[in-house]
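**Q** Here is a sequence with its predicted model. Questions after.
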Amino acid sequence: MHRFKDLEIWKRSRTFCSEIYSVTASFPDSEKFGLTNQLRRASISVPSNIAEGCSRKSNKEFSRFLEIAIGSMYELETQLLISNDMQFISNKNSELLLKKLDSIVKMTSKFKSTLR
């Protein structure tokens, strides 16, 4: 078992989640149950699945939760691109968030590959 609070992927995804909450606070009210909700739920899913996976007894089980977390990261990427298309976030903010997200995806994928 791993201690999730010690994992850099968990720390970064938790910080990223806070950033998503900050960015979506300025989204239009009409998006409260749309992109705002989707982005927030997907961002919460990432560190949550990493933490839940840490409680599993085998690396195979943990690896599955990391796959789910990576899936949520790809959802986030799509939702951020759409948010930029809709001009809810600026190109600069979008690029910054996507770069951070890509870094977390790569770190998580690399970590996952060490579990086999």
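**A** Received it, and whenever you're ready, just let me know what you need.

**Q** Could you use CA atoms for every contact and neighbour count after this?
**A** Will do.

**Q** Based on its surroundings, how many neighbours for L66?
**A** 25 (other Cα atoms under 10 Å).

**Q** just S22 next, same as before
**A** With other Cα under 10 Å as criterion, S22 counts 12.

**Q** Quick check: which element contains it?
**A** helix 8-24 (DSSP states H and E).

**Q** Show me what that helix is packed against.
**A** helix 35-54, helix 91-113 (3 or more Cα pairs under 8 Å, 6 or more residues apart in numbering; DSSP states H and E).

**Q** Need these in a markdown table (columns: distance to G71).
**A** Output for those, formatted as a markdown table (distance: least, Cα to Cα, whole Å):
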| stretch | distance to G71 |
| --- | --- |
| helix 35-54 | 9 |
| helix 91-113 | 9 |
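
**Q** dropping in the other structure now:
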Amino acid sequence: MHRFKDLEIWKKSRVFCTKIYDITSEFPESEKFGLTNQLRRAAVSIPSNIAEGSSRSSNKDFARFLQITLGSAYEIETQLLISLDLEFINQTKLDILLKDLESIVKMTSKFKSTLK
């Protein structure tokens, strides 16, 4: 069992989640149940799956939750690109968020590879 609160990926993903909430608060009201909701749910999923996976009794189970985490990250990347296409965010904000997300993906992938 791992202490999720000590994991750097969990800490970074919480900060990233806050950034997603901040950026989506600027989305049009008509997107409240669309991209805003989708992005927020996927962003919350990242630290949540890390925490839940850390409670599992085996590294194999934890690795499965980290794989779900990666899926949520790629979902967010797609949704952010769509947000750019719809002009809900600008390129600068997108670049910052994608850089943060890439860091989380790399850290998660590397950590996952140590669990096998």
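**A** Here it is on my side, so go on. Since this is a predicted model, take the numbers as computed values, not measurements.

**Q** Next, the TM-score between them, please.
**A** Overlay of the two chains. TM-score (TM-score structural alignment, normalised by the length of structure 1): 0.99; 116 aligned residues with a Cα RMSD of 0.3 Å.

**Q** hang on, the earlier thing: report the mean deviation for the helix holding S22 of structure 1 after fitting onto structure 2.
**A** Once fitted to structure 2, helix 8-24 of structure 1 is off its aligned match by 0.3 Å on average (mean Cα distance after the TM-score superposition for structure 1).

**Q** what inclination does that helix have with respect to helix 91-113?
**A** Orientation check (axes from the mean of the first three to the mean of the last three Cα atoms, to 10 degrees): helix 8-24 of structure 1 against helix 91-113 gives 160 degrees.

**Q** and helix 8-24 of structure 1, which residues are buried?
**A** I9, W10, R12, S13, R14, F16, C17, I20, Y21, V23, T24 (16 or more other Cα atoms under 10 Å).

**Q** Repeat that for stretch 32-44 of structure 2.
**A** Buried residues in stretch 32-44 of structure 2, counted by 16+ other Cα under 10 Å: L35, T36, L39, R40, R41, A42, A43, V44.

**Q** check contacts around the fourth one.
**A** The one in question is R40 of structure 2. C17, I20, Y21, T24 (Cα atoms under 8 Å, 6 or more residues apart in numbering).

**Q** Return the distance of S48 of structure 1 relative to S58 of structure 1.
**A** 18 Å (Cα to Cα, to the nearest Å).

**Q** Sorry, slip of the keys, the one I care about is Q87 of structure 1.
**A** 44 Å.

**Q** on that earlier part again, redo the contacts of R40 of structure 2 as a markdown table? Include distance to K93 of structure 2.
**A** Output for the contacts of R40 of structure 2, formatted as a markdown table (distance: Cα to Cα, whole Å):
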| residue | distance to K93 of structure 2 |
| --- | --- |
| C17 | 14 |
| I20 | 11 |
| Y21 | 13 |
| T24 | 11 |
